[in-house]
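Visitor: I would like to see how this sequence folds:
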Amino acid sequence: MKRTAMELAALASAAMPGLDIVQAAASPDDPRAFDSAIVTDTDNNHWRVRAPRHSQAAFRLETEIQVLSGFTPAIRAHLPFRVPSVAGAVQIDGLRTFIYHQMPGAPIDLATITQAETQTIDDIGRIIAAIHKLPSAVVETADLPAYGAEQSRARMLSELDQMALTGKVPADLLRRWENAFEERQMWTFVPRVVHGDFDETSLLIDRNRAVGVTAWTDLHIGDPARDFMWLASTGSIEFRDAVISSYHRHMKLPADQVDLHLMRRAALAAEFSLGKYLMSAIHASDDAVIAEAQSMLKDLAADIDHTGGHDVGQQFWEPVATAEPVGISDEDASDTEPAAPSESAPVETVEEEDHDDTDDVQTDTDVESTEAQGTASDVDQVPGDNEEPDTDDDEQTEPIEDSQTADRQDGGAELVVHSLTDAGEIVRHDAPQPTAEDDDTQPISWKVVQENLRKD
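Guide: Alright, predicted model coming up:
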């Protein structure tokens, strides 16, 4: 039941006998839950009257009384803003109406506040930071809820399932929100004491300074992004960024603890609140509000389809794949281990030795090129790709197979025949040598010779 400002003034007089009210004016508040007015007495004192419209709103008001009782004089003294204090209460139709001492300042609309001076914007960031740094005892004393990051995500997922069952939420929105809830990277915030209902209507501005905060009905420990939902409604990116910057500056957090997804979750919560508005209307069986909520959800879906909407993490986050080195096979990569030379260790001269030996091999190859061709004539026939090798001359086919393998390994260099003496010396032969059963006299590549030299 809606009450006028004069009716609220009468309730104030009943709650505070002897109060002589001379003026009453409506005050901005949540029109779905409360009726509010500012009344003035004969001594020019101002009082705020707040009456619930239904039992759920009454419960929220009772919760606020508990919250305000937790703001001890010591806590209030350290806050950079004023907090309401209760002056009296009266019960009517089973619901209690509360009267508060009116604080300086008044709420201003969002369009005006976005054009506020730099000092006002800094005040807003400082106030939100001060709320988030309140001791948890304020919440615990009032026996208010506390939600961790995963609990917050799970609760919203459960609410999403309930919304989907109604069939009244556009499918595109359901998918968008579900994808955001599944992006775990967004849900790693540090839970803090949050106001829960912070917006431009709960902020009191006096002479371009933010001086007070009202509407403490939803205080709890949870996602700090809840107190930034209202910024998702502003079209001024400069104002939004300035408030966030001021908030981070007054929080004084290390760079690695800054919540990088704060506004993404705030924008998501702002969209999701329309779905919660629909659910509350369904539970209340209010057809008019249900139709209004459905219309708002359709408009939101159309706006997102047209503009893309806010970034609420609708894309799954995946780690960036690291490109594999080009030109190295899996087998080579597993066998090769990069090694950095030690500054104190002497530089190896293997490269220099290899260079000298390679020059010798190149000289020998040039001299023996005609001899190598003559060697090829001693072979009866080189088996082709599709021909069977001569089984009667196995010993002659082995050097050919070795030669083909060596060519692939040494980049096509020709082989020079060597033999190993009993004294361990390597002797080069200018003419082809007959094969023998001893493996030491078989033709070998220069690479094998180098390996044997290093072993010795």
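Visitor: only C-alpha atoms for contact and neighbour calcs from this point on.
Guide: Will do.
Visitor: can you pull out the strands in the stretch 151-300 of the chain?
Guide: Under the criterion DSSP state E, counting those that start in this stretch, strands of the stretch 151-300 of the chain are mapped to 192-194, 203-206, 209-213, 220-222.
Visitor: Reformat those into JSON lines and put distance to residue 138 next to each item.
Guide: Supplementary listing: the strands of the stretch 151-300 of the chain in JSON lines, determined by distance: least, Cα to Cα, whole Å:
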{"stretch": "strand 192-194", "distance to residue 138": "9"}
{"stretch": "strand 203-206", "distance to residue 138": "20"}
{"stretch": "strand 209-213", "distance to residue 138": "16"}
{"stretch": "strand 220-222", "distance to residue 138": "9"}
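Visitor: which residues in the stretch 351-456 of the chain form helices?
Guide: Residue ranges of the helices in the stretch 351-456 of the chain, as given by DSSP state H, counting those that start in this stretch, are 369-377, 394-409, 446-455.
Visitor: how big is the angle separating the last one from helix 394-409?
Guide: So that's helix 446-455. Orientation check (axes from the mean of the first three to the mean of the last three Cα atoms, to 10 degrees): helix 446-455 against helix 394-409 gives 80 degrees.
Visitor: here's the other one to compare against:
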Amino acid sequence: MRRNPYALAAVAAAAVPGMVPVTTVSIATPAEDLEVAGITGEDGRRVVVSCPATTAAGAELEKSVRVADSLSGTDVRDLVPAVLGFVTLPGGGRAAVTEAPRGRPLMFDQVTEDPSVAVSLGATIARIHTLPGYAAEATGAESFTAAALREMHRSQVARVREAEHLPAAVSQRWERLLGDDELWDFSPVFTHADLSEECLFVHEGRISAVQGWASARIGDPAADLAWLVAALDAEVFDRLYAAYCEHLPSSPHPRLLERAQAVGEFAVADWLLHGLDSGDEDIVSDARGMLADLEADLAQLARDEAERTYDDLES
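Guide: Reported below is the predicted structural model:
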């Protein structure tokens, strides 16, 4: 049963001492089983209430809040809205109340149109990746070795191949990538692992907050760059990546971008398997379309390479 705005405001009042709600506004989220609302108190204070509607959503919320709370004592605390309190729900689980992030949710066009946003996003990702090991471990996030992550990708690709949904050219490319030892010889770092527009906020041209830490792990830094490599124009991504490198204490893995591209491609395999496992034909069709597009891109690259080789022979 969906909770009305008054119920969500009551949660905020119960979790935050002295909070007297004045206005409530629902906040849309990608998660259908999580209700989120922004509450403003009579003193002008703004908070966010998150109420899970299922056990799975409750577990995800608990992990996200636990990680966020642990990060409050690190160098990225200014990016993580403070956890203010919890309220036990009648049907089980807990609602969480956090400070409202400054600014507004990131619109992807801002990364392309405003150089300062691209630079700030690159620097923000670098700050996350440079959290010291002890701080990352204190969040309780899972830790994966490079070998384990590589094997996870290999297993997912094998399942797609067995389901006979993998075009031959894509299969050959992925097999080659997964067989490249140097590509997967990297040092794991703390990652958000689920960055998107929905969890990033912008204020005055800078990333002001990062939310949604349920997938945080000690893993592959490429995971936080993959979605950007795929979506941004080369010039915009170069600006972002330059800022990322500038804020690292040492040079990144020499093939980090190549691996980020690969991780982005493997995400299509994950999406397809999600569709197959859930029996959602729309997702399956969407993922198969992505694989067809990738196959076409590979074919075009092969043609371009053949033309360059022929031109070299002619010259």
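Visitor: For the helices of the stretch 351-456 of structure 1, could you give me TSV that also reports mean neighbour count and distance to residue 355 of structure 1?
Guide: Compiled in TSV, the helices of the stretch 351-456 of structure 1 are given as follows (neighbours: other Cα atoms under 10 Å; distance: least, Cα to Cα, whole Å):
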stretch	mean neighbour count	distance to residue 355 of structure 1
helix 369-377	13	21
helix 394-409	15	17
helix 446-455	12	12
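Visitor: and of those helices, who's closest to residue 236 of structure 1?
Guide: Evaluated over the helices of the stretch 351-456 of structure 1, closeness to residue 236 of structure 1 peaks at helix 394-409, with 68.2 Å, by Cα to Cα.
Visitor: Give me the range in structure 2 that the closest one lines up against.
Guide: With TM-score structural alignment applied, helix 394-409 of structure 1 matches no range in structure 2.
Visitor: same check, this time on stretch 139-148 of structure 1
Guide: Stretch 139-148 of structure 1 corresponds to residues 136-145 in structure 2, going by TM-score structural alignment.
Visitor: Show the contacting residues for the residue mapped onto residue 99 of structure 2 from structure 1.
Guide: With TM-score structural alignment as the matching criterion, the partner of residue 99 of structure 2 in structure 1 is residue 101. Residue 101 of structure 1 is in contact with 46, 47, 48, 84, 85, 86, 87, counting by Cα atoms under 8 Å, 6 or more residues apart in numbering.
Visitor: and the longest helix anywhere in structure 2, what does it pack onto?
Guide: Once structure 2 is assigned using DSSP state H, the helix that runs over the most residues is helix 281-314. Taking 3 or more Cα pairs under 8 Å, 6 or more residues apart in numbering; DSSP states H and E as contact, the helices and strands that helix 281-314 of structure 2 lies on are helix 168-178, helix 256-278.
Visitor: in it, what's buried?
Guide: Residues of helix 281-314 of structure 2 classed as buried: 283, 284, 287, 288, 290, 291, 292, 294, 295 (neighbour count, 16 or more other Cα atoms under 10 Å).
Visitor: picking that back up, present the strands of the stretch 151-300 of structure 1 as TSV; the columns should include distance to residue 110 of structure 1 and mean neighbour count.
Guide: TSV is the format used below for those (distance: least, Cα to Cα, whole Å; neighbours: other Cα atoms under 10 Å):
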stretch	distance to residue 110 of structure 1	mean neighbour count
strand 192-194	21	24
strand 203-206	11	20
strand 209-213	14	23
strand 220-222	25	23
